[in-house]
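Engineer: Would you be able to build a 3D model of this:
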Amino acid sequence: MSEAEQLRDRVEELQALLGVGNDDVSRLLAVLDATPQQCEMIGFMLRRSVATRTAMHTVLFGARPECDQPEMKLIDVQMVKVRKALEKVGVEVRTEWGSGGWAIPIAHKAKLRRLMSEGVAPGDDLRARRMAFLEGA
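Structural biologist: Alright, predicted model coming up:
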């Protein structure tokens, strides 16, 4: 295996540890009405007790040159959308005052992981019916 392949494998391994790997993101995309970036944030939150604004910003945008990194406020804006996507499947996000971050309660993490393993979001039957209707139109 070449050095480049080894480095790619290591990057994928580290992303999986952070919760922003392709596997978690694709499973979350199948379950939630959210963007890939929002799913990366959720995956990051699933891996820790509290996900701070600074940590999320670093994980999502730290590899970019400083001039290409968005403002920290973007994390707050995306978190509003993340909360809405998770509420649709009955998962709560708590604000952790004093730490500058957010947390998903353990019971809700288990529920979300179960949904991810099943690959089906509540209400998917409605989505399937809508898609069938649109295909027939």
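
Engineer: can we go C-alpha only for contacts and neighbour counts from here?
Structural biologist: Fine.

Engineer: from the chain's centre, how far out does the helix or strand Val80 falls within sit?
Structural biologist: Counting by DSSP states H and E, the element that carries Val80 is helix 73-87. Mean C-alpha position of helix 73-87 versus that of the full chain (Cα atoms, centre = their mean, to the nearest Å) differs by 10 Å.

Engineer: So which elements touch that helix?
Structural biologist: In terms of contacts (3 or more Cα pairs under 8 Å, 6 or more residues apart in numbering; DSSP states H and E), helix 73-87 is packed against helix 36-46, helix 53-61.

Engineer: Could you dump the ones you listed into JSON lines and include mean neighbour count and distance to Pro105?
Structural biologist: Below are those laid out as JSON lines (neighbours: other Cα atoms under 10 Å; distance: least, Cα to Cα, whole Å):
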{"stretch": "helix 36-46", "mean neighbour count": "23", "distance to Pro105": "9"}
{"stretch": "helix 53-61", "mean neighbour count": "16", "distance to Pro105": "17"}
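
Engineer: Could you pull out the strands in this protein for me?
Structural biologist: Here the chain has its strands, by DSSP state E, at 51-52, 94-96, 101-103.

Engineer: what's the closest of the ones you listed to Gln78?
Structural biologist: For the strands of the chain, proximity to Gln78 was assessed by Cα to Cα; strand 101-103 is nearest, at 12.3 Å.

Engineer: For the comparison step, fold the sequence that follows:
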Amino acid sequence: MHGGISEIQCLRDRIEELEGLLGAGKEDLDRLAVFGMPAICSVILGLLLKRVVVRREAAYVVIYGNRPEAEQPQIKGLDVYVWRVRQRLRLHQIELKTQFRVGWYLTPDDKAKINALIGAVRP
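Structural biologist: Okay, the predicted model is just below:
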């Protein structure tokens, strides 16, 4: 125990901190709820906002890495969620781009548009 905090609570706090750094934390998902997407899509968008390029493998690990191997879907299934994110962003004239054989990205201007949309609906 660390000053009354259990080791488990310390680990939970660290996970929450790391998820926040990735753009997949609870606060990030709450902010991205304005887009009305499923949680997995919001995680992908959160990753896109925090990184220059999101590699398919990295997104897969963030989304499915906590599941037992037998319960992890095929990586190809991620394409459906990326397509959903792309469609939702198009409604706001934001383009999710693909860098061939690397991953997906948003331009700085499109990230600014998203952040403006998120900020516009904050209470």
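
Engineer: before we move on, back to that, ranking the strands of the first structure by burial, who's on top?
Structural biologist: strand 51-52 (a mean of 20; mean count of other Cα atoms under 10 Å).

Engineer: Nearest to the spatial middle of the first structure, which residue is it?
Structural biologist: Nearest residue to the geometric centre of the first structure (Cα atoms, centre = their mean): Cys39, 2.2 Å.

Engineer: thinking that residue is in contact with Ala30, fair?
Structural biologist: No: using Cα atoms under 8 Å, Cys39 of the first structure is not in contact with Ala30; the gap is 10.1 Å.

Engineer: Thought Lys84 was touching Ile42 of the first structure, still the case?
Structural biologist: No: between Ile42 of the first structure and Lys84 there is no contact under Cα under 8 Å: 12.0 Å.

Engineer: what do we get in the second structure for the residue nearest to the centre of the first structure?
Structural biologist: Taking TM-score structural alignment, Cys39 of the first structure has Ser42 as its aligned residue in the second structure.

Engineer: I'd guessed that match sits against Glu27; true?
Structural biologist: No: counting by Cα under 8 Å, Ser42 of the second structure does not reach Glu27; the two are 11.2 Å apart.

Engineer: What's the local residue count around whatever residue of the second structure lines up with Arg83 of the first structure?
Structural biologist: Aligning on TM-score structural alignment places Arg83 of the first structure opposite Arg86 in the second structure. Residues within reach of Arg86 of the second structure, counting by other Cα atoms under 10 Å, total 17.

Engineer: which ones are touching Arg86 of the second structure?
Structural biologist: By Cα atoms under 8 Å, 6 or more residues apart in numbering, Arg86 of the second structure lies in contact with Glu95, Leu96.

Engineer: how near is it to Asp110 of the second structure?
Structural biologist: 12 Å (Cα to Cα, to the nearest Å).

Engineer: Tell me how many other residues crowd Gly25 of the second structure.
Structural biologist: 18.

Engineer: Kindly report the same for the one 5 residues further on.
Structural biologist: If you count neighbours by other Cα under 10 Å, Asp30 of the second structure ends up with 13.

Engineer: can you check Glu69 of the second structure too?
Structural biologist: 9.

Engineer: Also the one 3 residues further on?
Structural biologist: Using other Cα under 10 Å, Gln72 of the second structure is surrounded by 14 other residues.

Engineer: Map it across to the first structure for me.
Structural biologist: Using TM-score structural alignment, Gln72 of the second structure pairs with Gln69 in the first structure.

Engineer: My read is that that match contacts Thr58, right?
Structural biologist: No: using Cα under 8 Å, Gln69 of the first structure is not in contact with Thr58; the gap is 9.4 Å.
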